[in-house]
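# I'd like to go over a predicted model; first the sequence, then the structure.
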Amino acid sequence: MEQAALALYSERGFEQTTVADIAQRAGLAERTYFRHFTDKREVLFGGAGILQTVLEREVANAPTSAPPIETVAAALERIEIFSPEWRETSRQRQQIIAANPELQERELLKLASLSAALTRVLKSRGVPETAAVFAADAGMTMFKVAFERWTAPANQQTFPQLIRTALEEFRVVIAGLEQGEKRSEEQSG
């Protein structure tokens, strides 16, 4: 059904495609479609539940000595669904989402839901709430940046490599903030 939806969305556009069209292209009854998805948007986000389960498990099973942001980054690196075989399908999916504000909104809701789930797991491991929120939100930002790079036409890096790069770039930003804070303190003191 996902492949049928992607093909139709690419050919006709999201707005012009109906659930009946998707079901027909997939060779299924419309009722069968609705057993799996609530509407025509959800076919593009069907993997969100699996992704959340994987991330929650990876964070829950990480060594307790690891800093929260490292724990989240390591969990993101271990996502196996972002393999080279899925890159072209993911590119096509992202193009469809980028062309439709309704789908962009759904994508942001998915990321917020993943962040909330990671926050809960981090807190259950004893991470203070603010640190858990910062680590989860930063993790989802790294995920977003890495995913956009992974689906870029010229990219040849793996998803784990791109997560590691995003983490390093995040560290540079934090270091810059800390340096700016020190300079500010020296100037006022």
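Yep, that arrived. These numbers were taken from a predicted model, which means no experiment stands behind them. Numbering: from 1, shown residues only.
# contacts and neighbour counts: CA atoms only from here.
Will do.
# the host helix or strand of residue 52 packs against which elements?
Using DSSP states H and E, residue 52 sits within helix 48-60. In this structure, helix 48-60 packs against helix 68-77, helix 101-124, with contacts taken as 3 or more Cα pairs under 8 Å, 6 or more residues apart in numbering; DSSP states H and E.
# pull the longest helix from this protein.
Using DSSP state H, we find that the single longest helix of the chain is helix 159-188.
# what's the angle between that helix and helix 68-77?
160 degrees (axes from the mean of the first three to the mean of the last three Cα atoms, to 10 degrees).
# on that earlier part again, mind giving me TSV with the helices and strands packed on helix 48-60 and columns for mean neighbour count and distance to residue 167?
What follows is the helices and strands packed on helix 48-60, written out as TSV (neighbours: other Cα atoms under 10 Å; distance: least, Cα to Cα, whole Å):
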stretch	mean neighbour count	distance to residue 167
helix 68-77	22	7
helix 101-124	18	16
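# next, format the ones you listed as CSV and append distance to residue 181.
Compiled in CSV, the helices and strands packed on helix 48-60 are given as follows (distance: least, Cα to Cα, whole Å):
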stretch, distance to residue 181
helix 68-77, 21
helix 101-124, 27
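# which one of the ones you listed lies nearest to residue 24?
Minimum separation from residue 24 across the helices and strands packed on helix 48-60 (Cα to Cα) falls at helix 101-124, 22.3 Å.
# put this next to the first one:
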Amino acid sequence: MARWKPGTAERLQAAALELFATRGYERTTATEIAQSVGLTERTFFRHFSDKREVLFHGQHPLAQAFLDGVRAAPPDASALDTVARALRSGASYFPAERRPQARMRQAVIDENPALQERELRKMADLGATLADTLRARGVADLAATVAARTAVAVFGIAFTRWVGDGEQRSFEDIVAEVYRELLTLAGGAAQL
């Protein structure tokens, strides 16, 4: 018999999100999260370093999805074409069935300044990783930094729209719309 049942981390995440949404992040403890799914606090801490990490556990797969998009770009692709592929690949990480959970998670984050800060840090880390990967492909430092940070901004705007009340479009469609708007703005920009 297995010592831990498969899916324990996912069960803890679902329980935590529900408790955070109903009781509030600050008023929910790791012990309460664990007990709500019949586990111990010790089991909780085998999976997560603290209750905040329950909300940010998926950042490595998301970064991997972005990097997979970069790796799929042809070697001669421009920095913007490469990050467009990264955005498309990252968008695939958010199928329609994840939207209700993403909306609930975002509502919890929006109510807590410390979680908002952690979310910003996550996005900054994603931008840094993306820029490093672009540099490794031979993209110049400034171009890699601008392209990566632009991609993160496009992603963030698209995500906010995707989790918005009443939004039904796919994440891929929203990312494409925001990216097209970026290109339109850049094409009509005046020189400094």
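In hand now; what should we look at? Just so we're clear, the structure is a prediction, and the values are computed from it rather than from any experiment.
# thinking again about what came up before, quick check: buried residues in the longest helix of the first structure?
By neighbour count with 16 or more other Cα atoms under 10 Å, helix 159-188 of the first structure contains the buried residues 159, 160, 162, 163, 164, 166, 167, 170.
# and the furthest pair within these?
159 and 170 (16.4 Å).
# is residue 152 of the second structure in contact with residue 125, as I believe?
No - Residue 152 of the second structure is beyond contact range of residue 125, at 9.8 Å (criterion: Cα atoms under 8 Å).
# what about the aligned partner of residue 78 of the first structure in the second structure, how many residues close to it?
Structural alignment (TM-score structural alignment) places residue 78 of the first structure against residue 89 in the second structure. Using other Cα atoms under 10 Å, residue 89 of the second structure is surrounded by 22 other residues.
# mind listing what residue 89 of the second structure touches?
Residue 89 of the second structure makes contact with 65, 66, 68, 69 under the criterion Cα atoms under 8 Å, 6 or more residues apart in numbering.
# what residue in the second structure is paired with residue 141 of the first structure?
Aligned by TM-score structural alignment, residue 141 of the first structure pairs with residue 153 of the second structure.
# ignore the last one, residue 19 of the first structure
Alignment note: residue 19 of the first structure maps to residue 30 in the second structure; criterion TM-score structural alignment.
# that match against residue 48, yeah?
No - judged on Cα under 8 Å, residue 30 of the second structure makes no contact with residue 48 at a distance of 9.5 Å.
# nearest to residue 43 of the first structure among the helices and strands packed on helix 48-60 of the first structure would be which one?
Nearest to residue 43 of the first structure among those is helix 101-124 (11.0 Å), distances taken as Cα to Cα.
# buried set for the helix or strand just after the closest one?
Next helix or strand after helix 101-124 of the first structure toward the C-terminus (DSSP H and E): helix 129-150. By neighbour count with 16+ other Cα under 10 Å, helix 129-150 of the first structure contains the buried residues 131-133, 135-144, 146-147, 149-150.
# quick one: what's aligned to residue 181 of the second structure in the first structure?
Alignment note (TM-score structural alignment): residue 181 of the second structure maps to residue 169 of the first structure.
# correction: the previous question concerned residue 122 of the second structure.
Aligning on TM-score structural alignment places residue 122 of the second structure opposite residue 110 in the first structure.
# how far away is the residue nearest to that match when sequence neighbours are not counted from residue 62 of the first structure?
What sits nearest to residue 110 of the first structure in space, not counting adjacent residues and going by Cα to Cα, 6 or more residues apart in numbering, is residue 48, at 7.0 Å. Per Cα to Cα, to the nearest Å, residue 48 of the first structure is found 21 Å from residue 62 of the first structure.
# residue 74 of the first structure now?
From residue 74 of the first structure to residue 62 of the first structure the distance is 8 Å (Cα to Cα).
# check residue 174 of the first structure too.
Distance of residue 174 of the first structure to residue 62 of the first structure, computed by Cα to Cα: 23 Å.
# swap in residue 94 of the first structure?
30 Å.
# more neighbours: those two, which one.
Neighbour totals were compared for residue 94 of the first structure and residue 62, and residue 94 leads with 19 against 16 (other Cα under 10 Å).
# could you find the counterpart of the more buried one in the second structure?
In the second structure, the residue matched to residue 94 of the first structure (TM-score structural alignment) is residue 106.
# try residue 29 of the first structure
By TM-score structural alignment, residue 29 of the first structure lines up with residue 40 in the second structure.
# so who does its match touch?
Residue 40 of the second structure neighbours (Cα under 8 Å, 6+ apart): 31, 34.
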